Every structure is written in C-alpha cells, then in structure tokens.
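Asker: Pasting a predicted model and its sequence here:
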Amino acid sequence: MKKIYYLSTCSTCSRIIKELGLTPDKIAMQDIKTEPITAPQLEEMKAMSGDYESLFSRRSMKYKAWGLGEKNLGEADYKKYILEEYTFLKRPVIIWNDQIFVGNAKAVVEAAKVVIG
C-alpha cells in the first residue's frame, strides 16, 4: 500500500509532497481535515511505527490549550486524542509498501526520498 495522511492547509506538508513528487496517481492521498482518520487506519499506523506516541504531535496548538503538557499521557491517551482531534496526528504520515515515515524532520523526509525514489 502507498498512502499519505496530510493536511492540505499545511505548507510543510505541501512542500514535502512536492519534494517527494507525490501525486494521486502514485499514492493514495488523505487530507485528514476533510477525511478524518479511522480507528483501523490508526491501528495500522501504530503497528508499523511501534506506538501511538510516535504518531502524536506535541506541536499542535491544542496540546497547550487543552493542558496536555501537565498530564501524564499513556498510549490509550495518545490514541484517543489522535482520533478525537486531527491536529494531534504528526504530519505527514507516509506509508510506502511496508515502511512508514512519520513527521517532517529532515532525516525522515530524506529517508522517504531514498525509498520512494
């Protein structure tokens, strides 16, 4: 499977999609704002990444607004919040066959570039 979970309003996601040459004919594209991720999709991402925490974005403005920094979050919390609010998913998430690339760190994008070609 080849799929990207992204936010169309995110300039960083747009830049990465362009940099990697990702187009709808190459990869299934899901804008998580207009088409929220489902529990089975999140389960699949978790199975590939190892845990929900690696998929969770602490950069979300709602992270501070909801006071999550003061809470001791566990895996069940990360899952709940990601499903509840799309901004808590670290973006973009690229699934390319049996590999997953989570987030926009330079090393992650470079690794995706090597695999995608």
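Answerer: In hand now; what should we look at?
Asker: hey, let's count contacts and neighbours off CA atoms from now on
Answerer: Will do.
Asker: quick one: the strands in the protein?
Answerer: In the chain, the strands defined using DSSP state E lie at 2-6, 28-31, 93-96, 99-102.
Asker: structure B:
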Amino acid sequence: MKKIYYLSTCNTCSRIMEELDLPKDFQLQDIKTQPITKEQIEEMRNLTDSYESLFSKRARLYKELDLKNKSLTEDDYKKYILEHYTFLKRPVILIDNNIYIGNSKKIVEAAKKTLNE
C-alpha cells in the first residue's frame, strides 16, 4: 500500500508531498475532511512501536487540554487521535510495510529513499 495521511491546510505537509513527488498510485487522505478510522489507526500502529509515536504533542489542543500534565496510556493516545485529527503527527506515509511519521528531515529523506528503490 502507498498512502499518505496529511492535512491539506498544512504548508509543511504540502511541501513534503511536493518534495516526495508522489507517484500517481499513491492514495491521499486529508485527515480533516476524511477522518481516520479505527481500522486505519490500528494498521498504522501495527507498523510502529506505539500509538504515542503517532501522537502529536505539538497540537494546540494538547496544550489546551493540559495533557502534558496527565499520565496518558496507549488507549488514551489512540482515543485522542480518533477524536480529533490534530492529534495525528503529520504526515504519516505508508509505503508497503514501512511507515514514516512526522516531518523531520531524516524521516522525509528515509521515505524518499524507499520511494526511489
């Protein structure tokens, strides 16, 4: 599977997608207009080490809900991601059985390398 979960209003996501020069067979899912399903988050979780690794601690709601001062479980991370798109660290890129989470230069380069193999 080749898929990217992104936010169309996010300039960073747009820049990364342009930089990756995604092939036409890539599925694009704007998580604001097409919310993530339970099956999709579980699929992502199976490719990484935790729901926490998919969770964005930079989200405005994270600060507003004072979540940094709460002890969150894996179920909490999953619940928050499913409740509001802003909690998914973006973009999430799936290429076959590989997952690339976030927008760090290192992650984007690794995704690019896999795409060009």
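Answerer: Happy to help now that I have it. Values in this document were obtained by computation on a predicted structure and should not be read as measured data.
Asker: Once they're superposed, what TM-score comes out?
Answerer: The TM-score (TM-score structural alignment, normalised by the length of the first structure) is 0.97; 116 aligned residues with a C-alpha RMSD of 0.7 Å.
Asker: Turn the strands of the first structure into a markdown table, columns for mean neighbour count and distance to Ala112 of the first structure.
Answerer: A markdown table is the format used below for those (neighbours: other C-alpha atoms under 10 Å; distance: least, C-alpha to C-alpha, whole Å):
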| stretch | mean neighbour count | distance to Ala112 of the first structure |
| --- | --- | --- |
| strand 2-6 | 21 | 12 |
| strand 28-31 | 17 | 16 |
| strand 93-96 | 20 | 8 |
| strand 99-102 | 20 | 6 |
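Asker: For Leu55 of the first structure, which of those strands is the nearest?
Answerer: Leu55 of the first structure lies closest, by C-alpha to C-alpha, to one member of these: strand 99-102, at 6.7 Å.
Asker: For the closest one, give me the average deviation versus the second structure.
Answerer: Strand 99-102 of the first structure: mean distance to aligned residues in the second structure after superposition is 0.4 Å, counting by mean C-alpha distance after the TM-score superposition for the first structure.
Asker: which other residues reach that strand?
Answerer: Here strand 99-102 of the first structure makes contact (C-alpha atoms under 8 Å, 6 or more residues apart in numbering) with 45, 48-49, 54-55, 90-95, 108-109, 111-112.
Asker: Relative to the whole chain's centre, how far out is it?
Answerer: Centroid separation for strand 99-102 of the first structure versus its chain: 9 Å, with C-alpha atoms, centre = their mean, to the nearest Å.
Asker: and what of stretch 81-90 of the first structure?
Answerer: Using C-alpha atoms, centre = their mean, the offset of stretch 81-90 of the first structure from its chain centre is 9 Å.
Asker: buried set for it?
Answerer: Tyr81, Ile82, Leu83, Tyr86, Thr87, Phe88, Leu89, Lys90 (16 or more other C-alpha atoms under 10 Å).
Asker: what do you get for stretch 5-16 of the second structure?
Answerer: So for stretch 5-16 of the second structure, counting by 16+ other C-alpha under 10 Å, buried means Tyr5, Tyr6, Leu7, Thr12, Cys13, Ile16.
Asker: closest to Thr73 of the second structure among those?
Answerer: If you rank the buried residues of stretch 5-16 of the second structure by distance to Thr73 of the second structure using C-alpha to C-alpha, Tyr5 comes first, at 23.2 Å.
Asker: What does Ala112 of the first structure correspond to in the second structure?
Answerer: In the second structure, the residue matched to Ala112 of the first structure (TM-score structural alignment) is Ala111.
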